[in-house]
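Visitor: what would the 3D arrangement of this be:
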Amino acid sequence: MEPIRVLRPDLVVVDWGPMTLSVRAWAGGKPRPVMAAKAAAHALQLLAQLADFQHYLKLDVLDLPRRGRRPAVVAAAAEACRQVALASGVRLTPLAAVAGAVAGQVAQAAWNLGADKVVVNNGGDLALRLALGRRLLVGLPLFPGGPLGHQLSLRGGDGVGGVATSGWPGRSFSPGVAEQVAVWGADGALADAAATVLAGACRVDSPRVTRVPARELDPNTDVPEFMVTTHVDALSDDEAAQALAGGEALARRLLLALPLVGAHFSVSGRKLVITRQAGGGLLARRV
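Guide: Predicted coordinates for the structure are as follows:
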């Protein structure tokens, strides 16, 4: 099977090894499959670069030198995680932002070819490029594959270049109990790293929560001793409120410190949305 397939004029898919990624590009209101396919080919180059830096990507980001020759995708992941680690106090490796960084690099490739609207989906992490006047509606599920819990109406110029999700049921390793945390902000890598730490902040210790060391799930993980949530029974109202409070507190810190626009939390059916307002303040709503 070819790694790159044009499924529709507005949908190109990359399926190769660990990568499953889609690229959609438009210009002048029309889908541009050639632009999308060329950007998709760049994704395969990024995959090869990441393979060469496997060891580097598993190191604590605060221990990494900020100078030195690195592929742009590696540098983007490391810098996003460095910013989030400093703002949150949570230790990270660049792997926490790799999916978002790849999506961002691919989206930029399509944009550089002349697209005025680009959507790249890398395993649920989105990178977006919207020219002024272009719009996009993004649905955020309550949990992976579940019904929508929130919708984002985005416009070119609103400061959103990425939307990323994390949570215990997905592919992420999380110590938290959130079914889903979504973050939207300036770029995909930053949103990816922020979603990771915010999902982990939605934490509660309860007999209803099962956790195991990450090494039991993946012997090659970069965080072998990290306790990962593998099952959550229905939480009590107090437990869900405690988990949401932890996520909200950290979200406020990150939204004030970094170019992030908003976050959406889903914990045992309870939802919270927190967004940056035009005047710079924050608005939190339980919905």
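
Visitor: all contacts plus neighbour counts: C-alpha atoms, from now on.
Guide: Fine.

Visitor: what about E79, neighbour count?
Guide: A count of nearby residues for E79, using other Cα atoms under 10 Å, gives 19.

Visitor: now what about stretch 256-267, what contacts it?
Guide: Stretch 256-267 is contacted by residues 83-84, 87, 142-143, 149-150, 159-160, 177-186, 190-191, 240, 243-244, 247, 251, 254-255, 271-276 when judged by Cα atoms under 8 Å, 6 or more residues apart in numbering.

Visitor: quick one: secondary structure of T275?
Guide: Using DSSP: H, G, I helix; E, B strand; the rest coil, the structure places T275 in strand.

Visitor: for it, which non-adjacent residue is closest in space?
Guide: G262 (4.1 Å; Cα to Cα, 6 or more residues apart in numbering).

Visitor: rewinding a little: which ones among the contacts of stretch 256-267 lie within helices?
Guide: Q83, V84, A87, L190, A191, A240, A243, L244, G247, A251, L254, L255 (DSSP state H).

Visitor: can you redo those as CSV with distance to S22 and neighbour count?
Guide: Converted to CSV, these look like this (distance: Cα to Cα, whole Å; neighbours: other Cα atoms under 10 Å):
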residue, distance to S22, neighbour count
Q83, 27, 19
V84, 26, 24
A87, 31, 17
L190, 20, 34
A191, 18, 35
A240, 34, 22
A243, 33, 26
L244, 32, 27
G247, 30, 25
A251, 29, 26
L254, 29, 23
L255, 28, 23
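
Visitor: closest one to D125 out of the residues you listed, please.
Guide: Here the nearest of the ones in helices among the contacts of stretch 256-267 to D125, counting by Cα to Cα, is A191; it sits at 8.6 Å.

Visitor: to compare against the first, here's the next sequence to fold:
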Amino acid sequence: MPGAQANWLPDGQRLHLHHGPIDMIVGIEGPGREAAFQRAVARFGTLLKELVTELPRLRSPVGGPVEGETARRMVEAVRPFAPEFITPMAAVAGAGAETILRAVLDGTGVRKAYVNNGGDVAFHIGPGEVMRAAIAGPEPGQVAVRSGDPVRGVATSGAGGRSHSLGIADSVTVLARSAAIADAAATMIANTVDLPGHPGIARVPACEVSPDSDLGARAVTRAVGALTPAEVAEALEAGRAHAAGLVTRGVIHAACLSLRGQCVTVGETSMIEEREPEHA
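Guide: Here you go, the predicted model:
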């Protein structure tokens, strides 16, 4: 496998980091941005090796003792969801983004920064700043987070994402205090947007699609056929109820769930705006 690569995007302002299955985009504003980008590149070069070393434990539902910075974030992020089935891998993208962001902030002069790891985003917002990010859904929208808001992570999951889903959601976007928690929560909520036993939903054991999947033989969604508006509403309501419980417990701050053109939101939705985004 080629080593870690770092290249500027065409705008010359954002950095693309790539290594194996990991693709990140890093944006930084402030007088210390040059040194901060250098710290991000240096830290990224060690990230994948650290994760691979601990994969057996990270793919286990109980997690097991871990040593690496990112692995520890993953284990902590999934604790609030026990005793439901979940492994630390549900938080891998968000936790990885946080690790690189910590390196970015390990210095001065960073006014605003974000690390987007395949759509799961960790960010830093200095006083008076606003961070905006596009969110998936039937209508163009964005999340606008201000420095005084408690949210520092946004993540999206669904049946059409990079990872396998037990549910049928087109997308579930979650706002939480960290990207790792948002990542895990988006996965769990997306799993509950479902119509168990529906004949139009094709499922296969996860291990048949990915032999090393942490989901084992659990049935993951491969295709969703025609659904009536009432069925869509039923599936979304199951996910909404689960998300509302996480909001009540303080695990997440807000969530936006979408399926077949219908959308529901829960929690502190004032940060979700229906207009074209400034940052993709």
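
Visitor: whichever strand in structure 2 runs longest vs structure 1, average offset?
Guide: The longest strand of structure 2 (DSSP state E) is strand 22-29. Once superposed with structure 1, the aligned residues differ from strand 22-29 of structure 2 by a mean of 0.9 Å; criterion: mean Cα distance after the TM-score superposition for structure 1.

Visitor: give the aligned range of that strand in structure 1.
Guide: Counting by TM-score structural alignment, strand 22-29 of structure 2 falls onto residues 19-26 of structure 1.

Visitor: which other residues reach that stretch?
Guide: 10-15, 31-33, 35-37, 39-40, 47, 106-107, 110, 115-123.

Visitor: quick one: whichever residue in structure 1 pairs up with A244 of structure 2 from L11 of structure 1, how far?
Guide: In structure 1, the residue matched to A244 of structure 2 (TM-score structural alignment) is R252. Between R252 of structure 1 and L11 of structure 1 the computed distance is 36 Å (Cα to Cα, to the nearest Å).

Visitor: before we move on, back to that, filter the contacts of stretch 19-26 of structure 1 down to the ones in helices?
Guide: P33, M35, A36, A37, A39, A40, L47, V106, A107, A110.

Visitor: go ahead and confirm T156 of structure 2 touches G119.
Guide: Yes. If you go by Cα atoms under 8 Å, T156 of structure 2 and G119 touch, sitting 6.5 Å apart.

Visitor: and the strands in the stretch 151-280 of structure 2?
Guide: 153-157, 171-176, 201-205, 219-224, 254-259, 262-267, 272-273 (DSSP state E, counting those that start in this stretch).

Visitor: would you list the ones you listed in JSON lines and tack on mean neighbour count and distance to D212 of structure 2?
Guide: Output for the strands of the stretch 151-280 of structure 2, formatted as JSON lines (neighbours: other Cα atoms under 10 Å; distance: least, Cα to Cα, whole Å):
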{"stretch": "strand 153-157", "mean neighbour count": "30", "distance to D212 of structure 2": "20"}
{"stretch": "strand 171-176", "mean neighbour count": "29", "distance to D212 of structure 2": "24"}
{"stretch": "strand 201-205", "mean neighbour count": "16", "distance to D212 of structure 2": "12"}
{"stretch": "strand 219-224", "mean neighbour count": "19", "distance to D212 of structure 2": "14"}
{"stretch": "strand 254-259", "mean neighbour count": "26", "distance to D212 of structure 2": "28"}
{"stretch": "strand 262-267", "mean neighbour count": "18", "distance to D212 of structure 2": "33"}
{"stretch": "strand 272-273", "mean neighbour count": "18", "distance to D212 of structure 2": "36"}
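
Visitor: out of those strands, which comes closest to L195 of structure 2?
Guide: strand 201-205 (8.3 Å).

Visitor: which stretch of structure 1 lines up against the closest one?
Guide: With TM-score structural alignment as the criterion, strand 201-205 of structure 2 aligns to 209-213.

Visitor: mean deviation of the matching stretch from structure 2?
Guide: Stretch 209-213 of structure 1 sits 0.8 Å off on average (mean Cα distance after the TM-score superposition for structure 1).

Visitor: and for structure 2, the residue most distant from the center?
Guide: P199 (29.5 Å; Cα atoms, centre = their mean).

Visitor: any idea how far P127 of structure 2 is from it?
Guide: According to Cα to Cα, P199 of structure 2 and P127 of structure 2 sit 52 Å apart.
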